[in-house]
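[1] Can you look at this prediction? I've put the sequence above it.
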Amino acid sequence: MPKDLEKIVIKVGTATLSSSDSNSAININVVENLTNVISKLKESGHKVVLVTSGAVALGIKRLSLSKKPKTILEKQVAAAVGQALLMQTYESYFSKHGIPIAQILLTREGFVQREIYINARETILEMLNMDILPVINENDAVASEEIRFGDNDMLSAMVSDLISADRLIILTDAEGLYDTNPKENKNAKLINLVEKITPQIEKMAQGAGSEFSMGGMISKIQAAKLATSVGIKTHILYGGKPEKILNLLNLSTSESQNLGTTFLPGSDKIEKRKSWIAHTLIAAGKIYVDSGAQKAILDNGKSLLPAGIKKVAGNFERGSGVDICLVDLNSPFAKGITNYGRAELEKIIGLKSADIEKALGYTYGDTVIHRDDLVVLR
């Protein structure tokens, strides 16, 4: 993907989506404007993922409940009912732009179980490659209190990290982060730029969420803290005018006085990830390659393909760290995260990438180790 094009995660919260209209639980104007913005982003070549709340609020409306459920089971039932309505709403608007959407429901458990984590990452990235809009929500209908994200702000940050996004945009019912609570202090000042999230910044964000939302500003700061720590630029922006997203990316000719709060990344995400692979990830095995594959990796920054592999050693699974060595030499010249386990690699050694599916009956992609998951050892 060209450097000026980005993978963007947009999170829209319940407070932004909620409608003041007693006949509707969702603000159709916000949904329509948001779909128009995402359509323009995709037309410009950006890859977009939408993380959405709102299922519980929609379920409450559909079930004619007078207030937010108090028990976990009641919330799960409302979420299950509301999720279907939420996706139905998004489908009706995105279809007008010819944008196919796909529902993905995640739990925190999926981020700690390696196989699920890898599958989720590869599935979302493949959807983006196929020009599909992933619409992600927490799987409230099955998540227990112990494995909940707590709110979708943190989910959006974890998804951003999962797919190595370039930018996270959190839409909310506030203009951004203020130095004091603007509802209590009319002289509160909007903070446009945060270079580092300090305890003082976190203190500014104290406060509860709305009636139906889980978080509040503090949860958004925590999400920004996670995202920026892995090199992802993060914005908190007023969701009532999602067209401001276009101003952020210089895709609008109209001027905007207020573009919320921007949180600068603490480091380059690719370099941080590769540093982790090189210095922290423990190699579970070795892949021995020919001189052509070594040259492609060292001189051209290419991914490792099965055609260049000569043999494998060690017991490792898909998603494991492995050392890459020149055949007959045990000293690794590179290290990476493999898309295939040893048993699978033994069946595709020396094959062209186009023949992987024929040999295995399935495929996890053309590369054994993608260049983004590979680091040269100096």
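    Yes, it's here.

[2] hey, let's count contacts and neighbours off CA atoms from now on
    Will do.

[3] Now do the end-to-end distance for stretch 145-160.
    This stretch, stretch 145-160, spans 23 Å end to end (Cα to Cα, to the nearest Å).

[4] How about stretch 358-376?
    First residue to last in stretch 358-376 (Cα to Cα) measures 31 Å.

[5] and what of stretch 144-159?
    First-to-last residue span, stretch 144-159, Cα to Cα: 20 Å.

[6] Need the residues that contact it.
    9-11, 13, 51-53, 72, 107-109, 137-138, 140, 168, 170, 213-215, 219-220, 222-224, 226-227 (Cα atoms under 8 Å, 6 or more residues apart in numbering).

[7] following the helix or strand residue 126 falls within, which helix or strand shows up next?
    Per DSSP states H and E: residue 126 is located in helix 114-129. Next helix or strand after helix 114-129 toward the C-terminus (DSSP H and E): strand 133-138.

[8] And the helices in the stretch 101-250 of the chain, which stretches?
    109-112, 114-129, 152-162, 199-204, 217-229, 244-248 (DSSP state H, counting those that start in this stretch).

[9] So which of those helices is nearest residue 293?
    Among the helices of the stretch 101-250 of the chain, the nearest to residue 293 by Cα to Cα is helix 114-129 (23.6 Å).

[10] circling back to that earlier point, any chance of the helices of the stretch 101-250 of the chain in TSV, plus distance to residue 311?
    TSV is the format used below for those (distance: least, Cα to Cα, whole Å):
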stretch	distance to residue 311
helix 109-112	30
helix 114-129	24
helix 152-162	30
helix 199-204	51
helix 217-229	37
helix 244-248	49
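
[11] Against that first model, consider the following:
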Amino acid sequence: MADLPTRVVFKLGSSTLVAGDGSPDLGLIASVCDQVAELVARGVGVVIVSSGAVAAGMGRLAVKERPRDIPGLQACASAGQAALTEAYAVELARHGVACGQVLLTRRDVTDRDGYLNARNTLQRLLELGAVPVVNENDTVSVAEFAFGDNDTLGAIVATLVSADLYVILSDVDGLYTANPQEDPDARLVPLVRELTPEIAAMAGGSTSSVGTGGMAAKLRAARASVAAGIPLVICRGREEGVLLRAACEEGVGTRFEPGEGSHEGARKLWIGLAEVVRGTLVLDDGARRAVVESGASVLPVGVLRAEGEFEAGDVVNVVGADGALVGRGVTRYSSDEMARVHGLRLDVIARFMPEKDGQPAIHRDELLVL
């Protein structure tokens, strides 16, 4: 048996956590808490990132379809959050384990001080032997619904607590070569060492009526997690003993392994995971190779075009000419400026924009390559 991780983050999706009538599946929560308590007893610090507040609130408020308006979503989240927290607290208390609720908004993780405060709270709860139960604060956060899923939130939390493992408990067994509901020859991919375009092409959207994520969202979370040097496992949350088996590396689901030397600094991870993306820089093939293979900064000469409206200092996506995501970083030019300088060498730019003399479009120190 492999050594247990020191800290592990488990994320439960709505489609796994919520029963058919829309209420929290108390039996599943009890099973999860049994396994979490066993890990805590073995000295593992555990964080639960729990979706399901909106879906659980739908059941409690007798709302039959997921609301499309923000007040309706927030009302359901308000009712459901109380039910979820109570369920976790009761089940963990049976084992003498305390839990602490941590509700985050996007503002909490995009603001640097908020990011550090959240980290300190989570760290202290773990030091006290408690299990933090984390969710986005859906009752007040409009941006949460644009954010779209808790898979990336889980990756952010994993970096906040310096986790050794991040596990997404889903309603599927893991990543398949194709949609197993449509292709009888689809095979489970047990191990991914590199997130290639071929791997990304295997992902689809959410098929659940209560969830907001899908395999594509899980692959985005995997990119972020492995960039932080944290292995990620996607597995079926209702499988017997799955938390313990994933923690013990017993080959459940699909495991994404970081590459050699994969461990970006906290500043880059904050940029890449937490900040709101304002636009996109599209690179030519030469610039993409220089960034990915040689660790270069993004230079204006390699930028084919800019998309969206952004200011200098905003975070933007960096993509290749084929649209594949390369990374995310802080641009030193606005979108208007990029429209003037893309495709030009730095010495040429300095002739008519001397204040930008020597400035790359994105400096390597402010670029998270995904």
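    Yep, it's here. Please read these numbers as outputs of a predicted model, since none were measured by experiment.

[12] Just the TM-score for the two chains, thanks.
    Comparison of the two superposed chains (TM-score structural alignment, normalised by the length of the second structure) gives a TM-score of 0.68, and 267 aligned residues with a Cα RMSD of 2.1 Å.

[13] Which of the helices of the stretch 101-250 of the first structure sits closest to residue 40 of the first structure?
    Comparing the helices of the stretch 101-250 of the first structure by Cα to Cα, helix 244-248 comes nearest, at 8.2 Å.

[14] give me the stretch of the second structure that that closest one matches.
    Aligned using TM-score structural alignment, helix 244-248 of the first structure spans residues 242-246 in the second structure.

[15] Run a quick neighbour tally on the closest residue in space to residue 247 of the second structure that isn't next to it in sequence.
    Distances taken as Cα to Cα, 6 or more residues apart in numbering place residue 4 nearest to residue 247 of the second structure, at 6.2 Å, with adjacent residues excluded. Using other Cα atoms under 10 Å, residue 4 of the second structure is surrounded by 18 other residues.

[16] Walking through the second structure, point out its strands one by one.
    Applying DSSP state E to the second structure gives strands spanning 7-12, 45-50, 99-104, 131-136, 165-170, 191-192, 232-236, 254-256, 277-283, 303-307, 315-319, 325-330, 367-369.

[17] Deepest-packed of those, please.
    strand 165-170 (a mean of 28; mean count of other Cα atoms under 10 Å).

[18] now the angle from that one to helix 151-160?
    160 degrees (axes from the mean of the first three to the mean of the last three Cα atoms, to 10 degrees).

[19] Strand 165-170 of the second structure vs the first structure, average offset?
    Aligned to the first structure and superposed, strand 165-170 of the second structure gives a mean residue distance of 0.3 Å (mean Cα distance after the TM-score superposition for the first structure).

[20] Which residues does that strand contact?
    5, 7-13, 15-16, 151, 154-155, 158, 218, 225, 230-237, 246-247.

[21] do stretch 42-57 of the first structure as well
    So stretch 42-57 of the first structure is in contact with 5-14, 17-18, 25-26, 38, 41, 68, 75-76, 78-86, 128, 131, 133-137, 152, 155-156, 212, going by Cα under 8 Å, 6+ apart.

[22] so which of the helices of the stretch 101-250 of the first structure gets nearest residue 322 of the first structure?
    Using Cα to Cα, the helices of the stretch 101-250 of the first structure put helix 114-129 closest to residue 322 of the first structure, at 15.1 Å.

[23] Please tell me which residues of the second structure the closest one aligns onto.
    Using TM-score structural alignment, helix 114-129 of the first structure pairs with 112-127 in the second structure.

[24] give the contact list for the residue nearest to residue 247 of the second structure.
    For residue 4 of the second structure, counting by Cα under 8 Å, 6+ apart, the contacting residues are 44, 247, 248.

[25] Hmm, residue 5 and the second one touching each other?
    Spelled out, it's residue 247 of the second structure. Yes - Residue 247 of the second structure is within contact range of residue 5, at 6.7 Å (criterion: Cα atoms under 8 Å).

[26] more crowded one of these two?
    Neighbours per residue (other Cα under 10 Å) separate residue 247 of the second structure from residue 5, with residue 247 holding more: 26 against 17.

[27] Tell me roughly how far the match of helix 114-129 of the first structure lies from the first structure on average.
    For stretch 112-127 of the second structure, the mean distance from the matching residues in the first structure following superposition reads 0.7 Å, by mean Cα distance after the TM-score superposition for the first structure.

[28] Go through that stretch and flag the buried ones.
    Buried residues in stretch 112-127 of the second structure, defined by neighbour count with 16 or more other Cα atoms under 10 Å: 112, 114, 115, 118, 119, 121, 122, 123, 125, 126.

[29] what's the closest of these to residue 280 of the second structure?
    residue 112 (22.5 Å).

[30] and the gap between the closest one and residue 266 of the second structure?
    Counting by Cα to Cα - residue 112 of the second structure and residue 266 of the second structure are separated by 11 Å.

[31] same check, this time on residue 305 of the second structure
    Applying Cα to Cα to residue 305 of the second structure and residue 266 of the second structure gives a distance of 29 Å.

[32] Ok, residue 185 of the second structure next?
    41 Å.

[33] One more: residue 102 of the second structure?
    From residue 102 of the second structure to residue 266 of the second structure the distance is 21 Å (Cα to Cα).

[34] what span of the second structure lines up against stretch 188-199 of the first structure?
    Counting by TM-score structural alignment, stretch 188-199 of the first structure corresponds to residues 186-197.

[35] try stretch 325-332 of the first structure
    Going by TM-score structural alignment, stretch 325-332 of the first structure sits over no part of the second structure.

[36] With stretch 165-179 of the first structure instead?
    Under the criterion TM-score structural alignment, stretch 165-179 of the first structure matches residues 163-177.

[37] Same check on stretch 89-96 of the first structure?
    The aligned range for stretch 89-96 of the first structure is 87-94, by TM-score structural alignment.

[38] got it, and stretch 29-36 of the first structure?
    Counting by TM-score structural alignment, stretch 29-36 of the first structure corresponds to 27-34 in the second structure.
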